[in-house]
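Enquirer: what's the 3D shape of this:
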Amino acid sequence: MGALLDQKHEKLFSLLDTNGDGVIAENDFELMAGRVLTAADEESTEKGEKYADEMRNYWQALRDTADADGDGRISRDEFRQALRQVSGTFDTLVGPLYQAGFHLADRDDDGLVGREDFVAVLAAIGVPAPEAGVAFDRLTGQSGQLTKDQLMTAASQYYCNEDPADTASHLLFGAL
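Expert: Take a look at the predicted model:
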């Protein structure tokens, strides 16, 4: 893996380690889901339930893939090893969570997410709001609206792509 991909994976680990204890565990996913649902004001809705379900599914898949020692916690090293496998399974392992997150932020169900909703969701997962705003602006360009395809492409490139030359995906979760 190259240096940029390592930086992106380190950033992702730090966001998923929601409580900051140096490992990723189920309670990190529960905490993050709660923050996102509160920020989106979707705690008791069908969209909220779908997002919470996908957070649980992502945790289970990540644990099954990464928890090499079976202790129910994922270390930085275990996380790095697991992400090397993600490129082939992104659509089934990670994609559903991003799709659910998109639908959560698409408050009026028009297939577009505005800047305010995007920033609110990313801030809830730990990305500083100004950095989330920059990511949104770079991802959407002149349109000012994010599509699901744009988000899915950016997320896939964030996990799997080393070269940021023609994409803003490396900013998806804030500055590296």
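Enquirer: every contact and neighbour count from this point should use C-alpha atoms.
Expert: Will do.
Enquirer: return the set of buried residues in the top helix by length along the chain.
Expert: For the chain, the longest helix by residue count, based on DSSP state H, is helix 46-66. Buried residues in helix 46-66, counted by 16 or more other CA atoms under 10 Å: 47-59, 62-63, 65-66.
Enquirer: element containing residue 127?
Expert: Assigned by DSSP states H and E, residue 127 falls within no helix or strand.
Enquirer: next one: it relative to residue 45, how far apart?
Expert: Distance, residue 127 to residue 45, by CA to CA, to the nearest Å: 24 Å.
Enquirer: please say which of the two ends up with more neighbours.
Expert: residue 127 (20 against 12; other CA atoms under 10 Å).
Enquirer: what are the ranges of the strands in this protein?
Expert: 24-25, 73-74, 112-113, 146-147 (DSSP state E).
Enquirer: please list the outside residues in contact with the second one.
Expert: Outside of strand 73-74, the residues that reach it under the criterion CA atoms under 8 Å, 6 or more residues apart in numbering are 23-26, 63, 66-67.
Enquirer: now the first one
Expert: Residues external to strand 24-25 that are found in contact with it (CA under 8 Å, 6+ apart): 13, 16-18, 59, 72-75.
Enquirer: now tabulate those residues in TSV and tack on distance to residue 87.
Expert: Below are these laid out as TSV (distance: CA to CA, whole Å):
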residue	distance to residue 87
13	16
16	19
17	21
18	24
59	17
72	23
73	22
74	19
75	20
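Enquirer: and for comparison, fold this next one:
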Amino acid sequence: MASSWDNRVAFVVRYLYDIDCNGYLDAHDFHCLALRSCVLEGKGECSKARLQKYQHIMLSLWEEIAQMADFDKDGIVTVDEFKQAVMNCCVGRRYEDFPQAMKAFIESNFRMIDLNSDGILALEEYRYDCVQRIVLEDIKIIDEAYYSLLNVS
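Expert: You can find the predicted model right below:
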């Protein structure tokens, strides 16, 4: 049950998008995500050009998410609203058919995790990313999650 679809989508909202940890998504999260992405991809360096690129990506993503998921038009997207939007727009579709801003977000997050830029997420890179996002006391949890993603026992 821990790896159910609902839990996976809730994890994405909580640990990837809801950067200010207030329990919902809004434009503020995506402004902060732009800066975070710029600094992480630049390994501490944040050029004006890269920041502008990420601001465009993240604000476009927010606008797209808000359009797809802010069903009550209150300026925030709850976990339940986000789950419904993902179900409506992504489930059962090929990656190529995802909304453009969502693909850009996925690709930029991959680049931030791929520390050596080789196009492969190694165990060490996965560990590094995980400990930045969540508090854990046993590395085995991270390693087991990594290997389960690879379908390796």
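Enquirer: the residue nearest to the spatial centre of the first structure: what's it in contact with?
Expert: Centroid check for the first structure by CA atoms, centre = their mean gives residue 98 as the closest residue, at 6.4 Å. Counting by CA under 8 Å, 6+ apart, residue 98 of the first structure makes contact with 151-152, 155.
Enquirer: do the same with residue 50 of the first structure
Expert: Contacts of residue 50 of the first structure by CA under 8 Å, 6+ apart are residue 100.
Enquirer: against residue 157 of the first structure, how distant is it?
Expert: Applying CA to CA, the value for residue 50 of the first structure to residue 157 of the first structure is 24 Å.
Enquirer: what's the answer for residue 8 of the first structure, then?
Expert: For residue 8 of the first structure, the distance to residue 157 of the first structure - CA to CA - is 10 Å.
Enquirer: so for the two, which sits in the more crowded spot?
Expert: Set side by side, residue 8 of the first structure and residue 157 show more neighbours around residue 8, with 24 against 21, by other CA under 10 Å.
Enquirer: out of the strands of the first structure, which is closest to residue 39 of the first structure?
Expert: strand 112-113 (14.5 Å; CA to CA).
Enquirer: gap between that closest one and the chain center?
Expert: 16 Å (CA atoms, centre = their mean, to the nearest Å).
Enquirer: stretch 56-68 of the second structure maps to which residues in the first structure?
Expert: Here stretch 56-68 of the second structure aligns to the first structure at residues 53-65, judged by TM-score structural alignment.
Enquirer: next, the mean deviation of that stretch compared to the second structure.
Expert: With mean CA distance after the TM-score superposition for the first structure, stretch 53-65 of the first structure departs from the second structure by a mean of 1.7 Å once superposed.
Enquirer: as a quick check, tell me the outermost residue of the first structure.
Expert: residue 69 (24.6 Å).
Enquirer: how close does it get to residue 20 of the first structure?
Expert: From residue 69 of the first structure to residue 20 of the first structure the distance is 21 Å (CA to CA).
Enquirer: one more: residue 51 of the first structure?
Expert: 22 Å.
Enquirer: go on, residue 12 of the first structure?
Expert: Taking CA to CA as the measure, residue 12 of the first structure and residue 20 of the first structure are separated by 12 Å.
Enquirer: higher neighbour count, those two?
Expert: residue 12 (16 against 12).
Enquirer: burial check on the residue lying closest to residue 156 of the first structure once chain neighbours are set aside, number of neighbours?
Expert: The shortest distance from residue 156 of the first structure to any non-neighbouring residue, by CA to CA, 6 or more residues apart in numbering, is to residue 90 (6.7 Å). Residue 90 of the first structure has 18 neighbours, counted by other CA under 10 Å.
Enquirer: repeat for residue 73 of the second structure
Expert: Neighbour tally, residue 73 of the second structure, other CA under 10 Å: 10.
Enquirer: check contacts around the residue farthest from the centre of the first structure.
Expert: So residue 69 of the first structure contacts nothing (CA under 8 Å, 6+ apart).
Enquirer: I am finished for the moment; much appreciated.
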